[in-house]
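Visitor: let me see the structure of the following:
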Amino acid sequence: MTFQGGGPLDTSSVSGGGGGGGGMGRIALGGGAGLILTIVALLFGINPGSITGGTGTGSGVSSQDAAELDAHIRSCTIEKANTDDVCRIVATVNSVNKVWSEQMPGYTEPKTTIFSGSVSTGCGAASSATGPFYCPADETAYFDPSFFATLRQMGGSDGPLAQEYVVAHEYGHHVENLTGVLAKGQRMGSQGPMSGSVRIELQADCLAGVWAYHADKGPDAMLEPLTQEQIDSVIQTAKAIGDDTIQGAGSNPEGWTHGSAQQRSRWFTIGYESGDQRQCDTFATNDL
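Guide: The predicted structure follows:
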């Protein structure tokens, strides 16, 4: 278990979307943990779908259309969030919004769309192959739960906190959008070890760590006290989606978009150990 307590979840900012197939469209900038899959696939002339596949999860969401997903979302409770991938996303949204509303003056909640197959966004069309991403144009985070199965295949953890880290990372991009960091990073280039893209992604990892620090604190905390084993599952996942891990032997830093395995795990740890958003300024240092 990760979430404690019981009762319904706030689903007011979460909706179902997508359904069916669909090709790749224009991809959102500032995409998160899974977006690197599509970038690498396109660089090597591979169909992104051949990497990510179309498999569903234990939640059985791979063939659900928007209406079915909406009904699924509305049925979510805290208890279900401990066993159901869709409800785990919803519960994490509740927790992340709670933490950032307390930690960041002027925080406004983004929207979240849980989709299956393909989805239309303010940043263009996307498919399951895109992985989780945040679109600043419509201030919405998008998740296809089938990505969690792909994440396990890549060597990431199948633990619940690892999945919650993916959600918190995308919400980190929303925080960056509110502070202006997202736009700043986009002006600094999309590839290279010191690029704006890498700085954006590492900061989102750090902000996910800040969320984890606060999420189990206080009398109204949604998460049970986190264990070192759970934190280790996040570190495992962060390393599995590092640029060098995915690209393998001979990885060229000039093509990086998200940062190395060591960098991603390091910046999550900085956020988690400090609990301080100010420690996440990846634009103030070249020691990434």
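Visitor: every contact and neighbour count from this point should use C-alpha atoms.
Guide: Will do.
Visitor: what number of residues lie near C280?
Guide: C280 is flanked by 23 other residues according to other CA atoms under 10 Å.
Visitor: N286 now?
Guide: N286 has 9 nearby residues by other CA under 10 Å.
Visitor: please apply the same query to A33.
Guide: Around A33 there are 27 residues (other CA under 10 Å).
Visitor: equivalent analysis for the one 4 residues further on, please.
Guide: Using other CA under 10 Å, L37 has 20 other residues around it.
Visitor: list the buried residues for the helix or strand hosting it?
Guide: Here L37, judged by DSSP states H and E, is contained in helix 35-43. Neighbour-count burial for helix 35-43, counted by 16 or more other CA atoms under 10 Å, picks out 35-41.
Visitor: pull out the buried positions in stretch 281-288.
Guide: For stretch 281-288, by 16+ other CA under 10 Å, it's 281-283, 288.
Visitor: could you pull out the strands for the stretch 51-200 of the chain?
Guide: In the stretch 51-200 of the chain, the strands defined using DSSP state E, counting those that start in this stretch lie at 111-116, 118-121, 124-127, 133-135, 140-143.
Visitor: here is the second sequence; please produce its structure so I can put it next to the first one:
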Amino acid sequence: MRLRGVRRSRNVEDRRGAGGGGKASFGGVALLLVLAIGYFAGVDVTPLLDGATQQSDAGREPTAEEERAAEFSAQVLATTEDVWGRIFEEQLGRSYTPPVLVLFLGQTASPCGGASGATGPFYCPVDRKAYLDTEFFATLSQQLGARGDFAAAYVIAHEVAHHVQNELGILAQVNEARQAVGEVQANALTVRLELQADCFAGVWATHVDGLLEPGDIEEALNAARMIGDDHLQRRAGRVPQPHSFTHGTSEQRERWFARGYEAGDPGACDSFAADRL
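Guide: Model prediction:
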């Protein structure tokens, strides 16, 4: 992704070095599998981390790689502001208020609960902020097999897409619907919510086409495959359990991102009306 000369968003809250860090220490493979499930499969891995040896990140200076990740994130966030600002104005006749991106190391607090390496990147509708541990990009590339800068950009665009859903009132509607049904039905609604966010991320990708490099879209599609519920559950040594899916299969996530990219229109992303996901 060509970001040279792209502005950095001012909607970034940098909490790195603010303390409160703490990461569980596992053996290499075990930790990777635990984090993989926590990042994208919608599984709470906190109990797995409880009682493990803690190594605090509080007060340490970000590494050069983490600093590059922070700059990259701020620039990608700026592109989402430009894209969704135009779409809201031209297609919806309203203004777009962008989210704040919170950067942290280890863990931090949010109104939606604790943010840590176990939870992975997420959007909190209560304070309208997206949370990202800057060490995450290394995990995404080196451990989850989703390599390339556009894979990382896709993750940011996906979290911003949840903010777009919040702006449009979709998050509130889905949350109300989930509270009225059982766990399996609630998970199914969550899958549709996540696939719509993937589609919105694809819409964003269309509108930053001038910044794309050869292979960027393939990087995003590969990332979508690597973080499907079925793939992550297999990687963790589990038989995929569709009733527990909260983000969608690899094939679904890839297809909905591609759908948004090919259409370039958020109107094509109504996953809730789709007969086939």
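Visitor: could you find the closest non-adjacent residue to the most centrally placed residue in the first structure?
Guide: Centroid-nearest residue in the first structure: V166, 3.1 Å away (criterion: CA atoms, centre = their mean). Nearest non-adjacent residue to V166 of the first structure, counting by CA to CA, 6 or more residues apart in numbering: A33, 6.5 Å away.
Visitor: need the contact list for the one you found.
Guide: Contacts for A33 of the first structure (CA atoms under 8 Å, 6 or more residues apart in numbering) come out as 131-133, 166, 169-170, 241.
Visitor: ok, now G248 of the second structure?
Guide: Contacts of G248 of the second structure by CA under 8 Å, 6+ apart are 191-192, 194-195, 228-230.
Visitor: make it 7 Å
Guide: Counting by CA atoms under 7 Å, 6 or more residues apart in numbering, G248 of the second structure makes contact with 191, 195, 228-229.
Visitor: now tabulate the buried residues of helix 35-43 of the first structure in CSV and tack on distance to M194 of the first structure.
Guide: As requested, the buried residues of helix 35-43 of the first structure are exported to CSV (distance: CA to CA, whole Å):
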residue, distance to M194 of the first structure
L35, 18
I36, 16
L37, 20
T38, 21
I39, 18
V40, 18
A41, 22
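Visitor: secondary structure class for the aligned partner of V210 of the first structure in the second structure?
Guide: Mapped onto the second structure by TM-score structural alignment, V210 of the first structure lines up with V203. Classification of V203 of the second structure by DSSP: H, G, I helix; E, B strand; the rest coil places it in helix.
Visitor: likewise the one 3 residues further on?
Guide: Put simply, T206 of the second structure is helix when judged by three-state DSSP.
Visitor: right, and it touches Y261 too?
Guide: Yes. Under the criterion of CA atoms under 7 Å, T206 of the second structure makes contact with Y261 at 5.2 Å.
Visitor: okay, those two: which has more neighbours?
Guide: Neighbour count, other CA under 10 Å: between T206 of the second structure and Y261, Y261 has more, with 24 against 21.
Visitor: how deep is R128 of the second structure tucked in, by neighbour count?
Guide: R128 of the second structure: 18 surrounding residues under other CA under 10 Å.
Visitor: with L32 of the second structure instead?
Guide: The number of residues near L32 of the second structure, taken as other CA under 10 Å, comes to 17.
Visitor: now do C112 of the second structure
Guide: For C112 of the second structure, using other CA under 10 Å, the count is 12.
Visitor: so what corresponds to it in the first structure?
Guide: C112 of the second structure maps onto C123 in the first structure, by TM-score structural alignment.
Visitor: what of A146 of the second structure?
Guide: Match for A146 of the second structure (TM-score structural alignment): S157.
Visitor: for S12 of the first structure, see how far away its match is.
Guide: Plainly put, S157 of the first structure is 29 Å away from S12 of the first structure if you go by CA to CA, to the nearest Å.
Visitor: okay, the two: which has more neighbours?
Guide: Using other CA under 10 Å, the more surrounded residue of S157 of the first structure and S12 is S157, with 23 against 12.
Visitor: in three-state terms, how would the equivalent of F272 of the second structure over in the first structure be classified?
Guide: By TM-score structural alignment, F272 of the second structure lines up with F283 in the first structure. F283 of the first structure falls in the coil class when you classify it by three-state DSSP.
Visitor: list the contacts of F283 of the first structure.
Guide: Shown in contact with F283 of the first structure (CA under 7 Å, 6+ apart): R199.
Visitor: what do we get in the first structure for A69 of the second structure?
Guide: Per TM-score structural alignment, A69 of the second structure is aligned with D85.
Visitor: my guess is that match meets P145, correct?
Guide: Yes. With contacts counted by CA under 7 Å, D85 of the first structure reaches P145, the gap being 6.4 Å.
Visitor: re earlier: show me what the residue nearest to the centre of the first structure aligns to in the second structure.
Guide: Per TM-score structural alignment, V166 of the first structure is aligned with V155.
Visitor: tell me the contacts of L43 of the first structure?
Guide: Taking CA under 7 Å, 6+ apart as the contact definition, L43 of the first structure lies against nothing.
Visitor: now swap in D216 of the second structure and tell me
Guide: 1, 150.
Visitor: measure it to D127 of the second structure for me?
Guide: In terms of CA to CA, D216 of the second structure sits 31 Å off from D127 of the second structure.
Visitor: what's the answer for R86 of the second structure, then?
Guide: For R86 of the second structure, the distance to D127 of the second structure - CA to CA - is 23 Å.
Visitor: neighbour-wise, which of these two wins?
Guide: More neighbours surround R86 than the other of R86 of the second structure and D127, with 17 against 12 (other CA under 10 Å).
Visitor: which stretches of the second structure form helices?
Guide: 28-40, 46-49, 64-87, 136-138, 149-167, 170-179, 183-207, 216-226, 229-235, 250-263 (DSSP state H).
Visitor: so what touches the longest one?
Guide: Looking back up the chat, that one is helix 183-207 of the second structure. 80, 83, 154, 157-158, 161-162, 178, 243-248, 253, 256-261, 264-266, 269-272.
Visitor: could you check the angle helix 64-87 makes with that helix?
Guide: Calculated by axes from the mean of the first three to the mean of the last three CA atoms, to 10 degrees, helix 183-207 of the second structure forms an angle of 90 degrees with helix 64-87.
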